[in-house]
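In: Output the structure for:
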Amino acid sequence: MKLSRTLLLLSLAIGLASCGQSEPQAPASSQETSNAAGNSTTDNLTVSLVTIAPGGSKPVDDEPSVAKTFDGNPEQIAAGRQLFQAYNCVGCHFNGGGGMGPALMDDKWIYGSSMENIASTIIEGRPNGMPTFRALVSGDQVWQLAAYVRSLSDLAEKDAAKKTQ
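Out: This next block holds a predicted model:
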């Protein structure tokens, strides 16, 4: 009885001592680097984020010109639609109407609705459900998916209308 009590107290002491220790940091992947400004880039793809950034890091404020060539382009949107099906985005987003994942046909975007924000969400994933597709989706595919997602709520047309006013 005394031995089991001693073992119990010893295991509790070890458990409490290890509670204050932090988790070891995983090394940065070979695909992720930092540019001169300290902003994170992935696969040579720099995206702008809203003030909510993964891991509490500083958001990137660059708008890649490549995003503009995909946004609103019917051919790129069609390619993005095929990728949306192929990567089973419909499994969570139900063709944009929402389900387990959020709806993509409205104007409520937690992490931003720009091409860059959507690309970042696809690449990095988001808390509470959105997995990262960093290892699966190439640079052009990210922009095609982002163009398709924006087309679901006519965001490209709405942005163009705002610029002409």
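In: hey, let's count contacts and neighbours off CA atoms from now on
Out: Will do.
In: Would you quantify the distance from residue 151 to residue 142?
Out: Going from residue 151 to residue 142 by C-alpha to C-alpha, to the nearest Å gives 14 Å.
In: Looking at those two, which one has more neighbours?
Out: The residue with more neighbours, out of residue 151 and residue 142, is residue 142; 27 against 22, by other C-alpha atoms under 10 Å.
In: surely the more buried one meets residue 122?
Out: Yes. Between residue 142 and residue 122 there is a contact at 7.0 Å, judged by C-alpha atoms under 8 Å.
In: elements contacting the longest helix seen in the chain?
Out: In the chain, with assignment by DSSP state H, the single longest helix is helix 2-19. Applying 3 or more C-alpha pairs under 8 Å, 6 or more residues apart in numbering; DSSP states H and E, one finds that helix 2-19 contacts no other helix or strand.
In: Following element in sequence after that helix, please.
Out: Sequence order places strand 32-34 as the next helix or strand after helix 2-19, per DSSP states H and E.
In: Report all helices and strands that that following strand contacts.
Out: Right, strand 32-34 is packed against strand 40-42 by 3+ C-alpha pairs under 8 Å, 6+ apart.
In: now the other sequence, so there's something to compare against:
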Amino acid sequence: MRRDEYYFQIGQNIKEITELRQRDNEATNSLLRELLTKEYRLMDGKCREYYEKSSRQTRKNISDEAVELVERLSSAGQLAELEETVNRYQSDIMARFRHDLPDLKADDYKLFLYSILGFSSTAISVFLKTEKIESVYNRKRRLKAKIRQLPETTAGKYLSYL
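Out: The predicted structure follows:
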């Protein structure tokens, strides 16, 4: 009886330690996501301005620096760097996403990456060079439908970023 109680207590301790580590990991991931999001918040504002003032004349009035940043964040090299950073701080989320959904279009992977970084649909529209923000909403809807076909725990994690 004592032996059973002893093993039961060990099991309880292991369960508590596991729950504490899981909470710590969730808190750390949340903090890292928040830090990444804050880093790009200024850029997100510029993208909103760029999108909302989309006539030729007003685009010319937006600073060249903002346009250059949009182009740079849309470039293949910068995307690879952003993806590497996200993988480093978010437990290889992009690598797992690509593995779990290997047949997506390049813009779907970009959409997911920009969403992880906390960019708004408006900013994503600028990065993806779409004329209408509705295109981003539609792409998100289709991407969510594809993600929902994955096992529930995996899908839930990916959907939390969209």
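In: Need the TM-score between these chains.
Out: Once the chains are overlaid, their TM-score stands at 0.32 when taken by TM-score structural alignment, normalised by the length of the second structure; 99 aligned residues with a C-alpha RMSD of 5.6 Å.
In: now the residue most central in space within the second structure: how far from residue 12 of the second structure?
Out: The centroid of the second structure falls nearest to residue 116 when counting by C-alpha atoms, centre = their mean (1.2 Å). From residue 116 of the second structure across to residue 12 of the second structure, the span is 35 Å (C-alpha to C-alpha).
In: and stretch 142-153 of the second structure, how far apart are its ends?
Out: 19 Å.
In: and residue 14 of the first structure, what is it in contact with?
Out: For residue 14 of the first structure, the contact set (C-alpha atoms under 8 Å, 6 or more residues apart in numbering) is empty.
In: Just checking, which helix or strand succeeds the lengthiest helix in the second structure along the chain?
Out: Using DSSP H, we find that the single longest helix of the second structure is helix 2-52. Next along the chain after helix 2-52 of the second structure, taking DSSP H and E as the criterion, comes helix 56-61.
In: Any buried residues in the following helix or strand past that next one, and which?
Out: Downstream of helix 56-61 of the second structure, the first helix or strand assigned by DSSP H and E is helix 64-74. Across helix 64-74 of the second structure, burial judged by 16 or more other C-alpha atoms under 10 Å covers 66-67, 70, 73-74.
In: Check stretch 77-93 of the first structure too.
Out: 77, 79-81, 83-84, 89-90, 92-93.
In: Start and end of that stretch, how far apart?
Out: With C-alpha to C-alpha as the measure, stretch 77-93 of the first structure spans 17 Å from end to end.
In: The helix or strand containing residue 140 of the second structure vs helix 2-52, what angle?
Out: Assigned by DSSP H and E, residue 140 of the second structure falls within helix 133-147. Angle, helix 133-147 of the second structure to helix 2-52, by axes from the mean of the first three to the mean of the last three C-alpha atoms, to 10 degrees: 160 degrees.
In: So which other helices or strands are in contact with the next helix or strand after helix 133-147 of the second structure?
Out: Moving toward the C-terminus from helix 133-147 of the second structure, the next helix or strand (DSSP H and E) is helix 152-159. On a contact count with 3+ C-alpha pairs under 8 Å, 6+ apart, helix 152-159 of the second structure meets helix 133-147.
In: Please name every helix or strand in contact with the helix it packs on.
Out: Counting by 3+ C-alpha pairs under 8 Å, 6+ apart, helix 133-147 of the second structure packs on helix 106-116, helix 121-127, helix 152-159.
In: Pick the most deeply packed of those helices.
Out: Compared across those, helix 121-127 shows the largest average neighbour count, a mean of 23 (mean count of other C-alpha atoms under 10 Å).
In: what residues does that one touch?
Out: Residues contacting helix 121-127 of the second structure (C-alpha under 8 Å, 6+ apart): 44-45, 47-48, 50-51, 70-71, 73-74, 111, 114-115, 131-133, 135-137.
In: Try it again at 6 Å.
Out: If you take C-alpha atoms under 6 Å, 6 or more residues apart in numbering as the criterion, helix 121-127 of the second structure is touched by 44, 47-48, 74, 133.
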